[in-house]
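Participant: structure for the following, please:
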Amino acid sequence: MAEPIDPWPGEYVGLGEGRQVFVRSDSAPADGHARPRTVYVHGLGGDSTNWTDLMGVLCTEWAGEALDLPGFGSSPPPPADDYSVDGHAGTVARMIAAGEKPVHLVGNSMGGAVAVRVAAERPDLVKSLTLVSPALPDLRPRLVPYQMAASLFPVLGPAVYGLMQRRPPEVRVQDMIATTYYDPSAAPPRRVMEALEAERRRDAQPHAGTAVLRSLRGLVAEYLRRGHRSLWQQASRVRCPVLLVYAAGDKFVDPRMAARAANAFPRSRLVLMPETGHVAMMECPERVGREVRAFLRGVESGGSARSRRAGAFRGPLGVRCR
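Facilitator: Alright, predicted model coming up:
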């Protein structure tokens, strides 16, 4: 296995109306050829460094920009402490609109839900959509999400979260890897140390707990939303090509939701990754990169995602990466 690369450098980007986010950008190749812009959106509790390795795999062809959502990583809290999916989507849309557009938009988990809202409501900004274990509404019980749900109660929630945060950062990081990876031993020691350093930085940020709790509440509110702005309804209105990457060993997003997602998006291609957890782009960036590269090349060449209705899938849930 190759030595992990350094996290990409970043800078603060002003988005107007008191909004500012920290954005990491990959390096341009030596030949200086133009690369299509690609924007990456992390999940709950993550940050822009979640995309380091996937950006490294794709950077020779696509110009990657990964933001820290407001209140996460190095980004300050949002105005009025708005951590709703709408608030995060507004931030992503502002960031995209500030540069060359439309972009290839990539999201993981909560970032996938945010990306769906952007693609549905601002189709002028999004050329293609890649979703890695997207947090689309699913109310069927699963152990890890239900353990997280205790943090939603107004008084009990902060107390429970505070108790969890009082554990040593080393324990918290190991728990995070154990729940988000299929094989925790696959996490390179360097990435584990970087995660530990990030956890210690979060401990020093007074807004870090608020960002996680309120973003989680905002995500749950989307799970309960009905009507034309529900995420499943919006998925059906996304017209750009969509690549869906689900993981068979995901403890957060039920891989059985993959078939529903493939049917919801009109122009979708589905990839089901065996022996992989919730953060496939971190656990196996080369495998994910192969799928994303093939998909984006097809989009750039004027093709589109192959749809289930066109009979493009192999097996009951799609293409299996090996």
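
Participant: rest of the way, CA atoms for contacts and neighbours
Facilitator: Fine.

Participant: so is the closest residue to residue 270 other than its chain neighbours in a helix, a strand, or just coil?
Facilitator: Nearest non-adjacent residue to residue 270, counting by C-alpha to C-alpha, 6 or more residues apart in numbering: residue 244, 4.7 Å away. Here residue 244 takes the strand state, with states given by DSSP: H, G, I helix; E, B strand; the rest coil.

Participant: can you report how many residues neighbour residue 244?
Facilitator: A count of neighbours around residue 244, defined by other C-alpha atoms under 10 Å, yields 24.

Participant: do residue 118 as well
Facilitator: 27.

Participant: can you name the next helix or strand after the helix or strand that contains it?
Facilitator: Using DSSP states H and E, residue 118 maps to helix 110-121. The C-terminal neighbour of helix 110-121 among helices and strands, as given by DSSP H and E, is strand 126-134.

Participant: what residues of that following strand count as buried?
Facilitator: Of the residues in strand 126-134, those with enough neighbours to count as buried (16 or more other C-alpha atoms under 10 Å) are 126, 127, 128, 129, 130, 131, 132, 133, 134.

Participant: also stretch 34-50?
Facilitator: Those would be 36-50, for stretch 34-50 by 16+ other C-alpha under 10 Å.

Participant: one step back: enumerate every residue touching the residue nearest to residue 270.
Facilitator: Remark: with contacts taken as C-alpha atoms under 8 Å, 6 or more residues apart in numbering, residue 244 is in contact with 130, 131, 132, 133, 258, 261, 262, 268, 269, 270, 271.

Participant: in this structure residue 104 contacts residue 38, no?
Facilitator: Yes - under the criterion of C-alpha atoms under 8 Å, residue 104 makes contact with residue 38 at 4.6 Å.

Participant: how about the helices of this structure, start to end?
Facilitator: If DSSP state H is used as the criterion, the helices of the chain fall at 52-58, 85-97, 110-121, 143-149, 156-165, 169-180, 189-203, 208-224, 231-235, 257-264, 280-283, 285-300.

Participant: this one as well, want them side by side:
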Amino acid sequence: MTSADGDGALAAADPAVDSSTALPGLGTLLPPWPGGQLPVGGGDVFVRCTPWTGPVDGGRDGAPRERALYVHGLGGASTNWTDLAALLAVRLEGWALDLPGFGQSTPPPRGRYSIRGHVRAVVDVLEHIRQQPGDAQGQPVHLLGNSLGGLASLLVAARRPDLVGSLTLISPAMPVYRVPPAFSRALLLLLLPGATSLAERRLAGITPEQNVRSMIRMCFGQPDRVPRERVEQAVAEMRARAEQPWADRALAGTMRGLITSYLRVGRANAWRMAGSLQRPALVVWGDRDRLVDPAMAPRLAAAIPDSRLRILEGIGHVAMLEAPEPTARAVLGMLEALPAG
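Facilitator: The predicted structure follows:
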């Protein structure tokens, strides 16, 4: 929990408590979960579904069966959540969406990319999930987001707390006012009119293999430990994405939308919204994150009224990919501490 002291500063957030629940093994390379198109806001997004498995020991009677939505980061896709969703399936039936213009989702109406547009897509999917028949019908959904998806998830939870049961933020792209060393300072040019087209042309000159290798170096704390099979899977996915005529525009346009969102002040600022959250939250950060400064982790956790913090040693920007089991244990630990129902 957090509270203000006499100087107006916020006390440190509670450390996350790991669950001791038995988890399924991840000894083999899991294929992506199946999915399909879902109408949202005048368009469609692709959503993958991970079925609930119940406890590893098979004792399903009376076992919690709740719902979760997973939201990927910039340049990512629903497949980023394959392993974590498999682990959390002992408690959670999961949905993972491709944000508009990413993965297998088509561009948003009129091809305009903004953080508000991604937030609207997440809200639409949450409302769809909540309406599905079953034990958890009508109940709030546990929302998990990474990077850009973490920022969007925080904004959703602040604006629509009725839809959210809990919030897990994995290295969320909170507003910063200096460029991380891993980024080219040329990205700031995206704020200029017409710069998105220039960025598209530059992105088009990068091969899928170069793109994947670069992303692994930036996003993983220990790039050399990424299994060869995972690299090959990512390259195949990147090749398929390169064939989409809107792929580079989606990346450049969303990056511009992310940067411009940082300029919002007052109640629309994400840091202000963090302080208004009404749902329990877990903040997960790798101490080798090269994209979003890990020093922001305790600050964000302290800003959220009901929060827990987990810092993962040796891990980078995508803990759900690089450290799925420790991440799953922290998420389950939070959920198990919530009041029943």
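
Participant: overlay the chains and give the TM-score.
Facilitator: In this superposition the chains share a TM-score of 0.88, using TM-score structural alignment, normalised by the length of structure 1; 301 aligned residues with a C-alpha RMSD of 1.8 Å.

Participant: returning to what we had before: what lines up with the residue nearest to residue 270 of structure 1 in structure 2?
Facilitator: Per TM-score structural alignment, the equivalent position to residue 244 of structure 1 in structure 2 is residue 283.

Participant: ok, the residue mapped onto residue 222 of structure 2 from structure 1 to residue 212 of structure 1 distance?
Facilitator: When structure 1 is aligned by TM-score structural alignment, the residue opposite residue 222 of structure 2 is residue 183. From residue 183 of structure 1 over to residue 212 of structure 1 the distance is 25 Å, taken as C-alpha to C-alpha, to the nearest Å.

Participant: with residue 241 of structure 1 instead?
Facilitator: From residue 241 of structure 1 across to residue 212 of structure 1, the span is 31 Å (C-alpha to C-alpha).

Participant: for the two, indicate the residue with more neighbours.
Facilitator: For residue 241 of structure 1 and residue 212, the more surrounded residue by other C-alpha under 10 Å is residue 241, and the numbers stand at 25 against 19.

Participant: OK, contacts around the closest residue to residue 276 of structure 2 other than its chain neighbours?
Facilitator: The shortest distance from residue 276 of structure 2 to any residue that is not its chain neighbour, by C-alpha to C-alpha, 6+ apart, is 6.5 Å, and that residue is residue 158. In this structure, residue 158 of structure 2 makes contact with 273, 274, 276, 277, 278, judged by C-alpha under 8 Å, 6+ apart.

Participant: which among these count as buried?
Facilitator: For these, burial is judged from neighbour counts taken by 16+ other C-alpha under 10 Å, and it is met by 273, 274, 276, 277, 278.

Participant: tell me which residue is most central in structure 1.
Facilitator: The C-alpha lying nearest the average C-alpha coordinate of structure 1 belongs to residue 108 (C-alpha atoms, centre = their mean; 2.0 Å).

Participant: which residue packs closest to that residue, ignoring adjacent ones?
Facilitator: Sequence neighbours aside, residue 132 is the residue nearest to residue 108 of structure 1 in space, at 4.7 Å (criterion: C-alpha to C-alpha, 6+ apart).

Participant: could you find the counterpart of that neighbour in structure 2?
Facilitator: Structural alignment places residue 132 of structure 1 opposite residue 170 in structure 2 (criterion: TM-score structural alignment).

Participant: pretty sure that match sits against residue 316.
Facilitator: No - the pair residue 170 of structure 2 and residue 316 fails to qualify as a contact (C-alpha under 8 Å) at a distance of 10.3 Å.

Participant: overlap in contacts, the two.
Facilitator: Shared between the contact lists of residue 170 of structure 2 and residue 316 (criterion: C-alpha under 8 Å, 6+ apart) are residues residue 285.

Participant: skipping its backbone neighbours, what lies nearest residue 223 of structure 1 in space?
Facilitator: Nearest residue to residue 223 of structure 1, sequence neighbours excluded (C-alpha to C-alpha, 6+ apart): residue 137, at 4.4 Å.

Participant: what's around the one you found, how many residues?
Facilitator: One way to gauge burial is a neighbour count; for residue 137 of structure 1, by other C-alpha under 10 Å, it gives 19.

Participant: quick one: it and residue 154 of structure 1, what's the gap?
Facilitator: Relative to residue 154 of structure 1, residue 137 of structure 1 is positioned 22 Å away (C-alpha to C-alpha).

Participant: cool, residue 194 of structure 1 as well?
Facilitator: For residue 194 of structure 1, the distance to residue 154 of structure 1 (C-alpha to C-alpha) stands at 32 Å.

Participant: for residue 292 of structure 1, same thing?
Facilitator: According to C-alpha to C-alpha, residue 292 of structure 1 stands 40 Å off from residue 154 of structure 1.

Participant: can you tell me which residues contact residue 199 of structure 1?
Facilitator: Counting by C-alpha under 8 Å, 6+ apart, residue 199 of structure 1 touches 169, 173.

Participant: how about it, what's its partner in structure 2?
Facilitator: Under the alignment by TM-score structural alignment, residue 199 of structure 1 pairs with residue 238 in structure 2.

Participant: counterpart of residue 227 of structure 1 in structure 2?
Facilitator: Across the two structures, residue 227 of structure 1 finds its equivalent in residue 266 of structure 2, going by TM-score structural alignment.

Participant: typo on my end, it should be residue 253 of structure 1
Facilitator: When structure 2 is aligned by TM-score structural alignment, the residue opposite residue 253 of structure 1 is residue 292.

Participant: how about the contacts made by the aligned residue in structure 2 for residue 210 of structure 1?
Facilitator: Mapped onto structure 2 by TM-score structural alignment, residue 210 of structure 1 lines up with residue 249. Residue 249 of structure 2 sits next to 196, 197, 200 when contact means C-alpha under 8 Å, 6+ apart.

Participant: just the buried ones out of the residues you listed, please.
Facilitator: Buried positions within those, assessed by neighbour count (16+ other C-alpha under 10 Å), are 196, 200.
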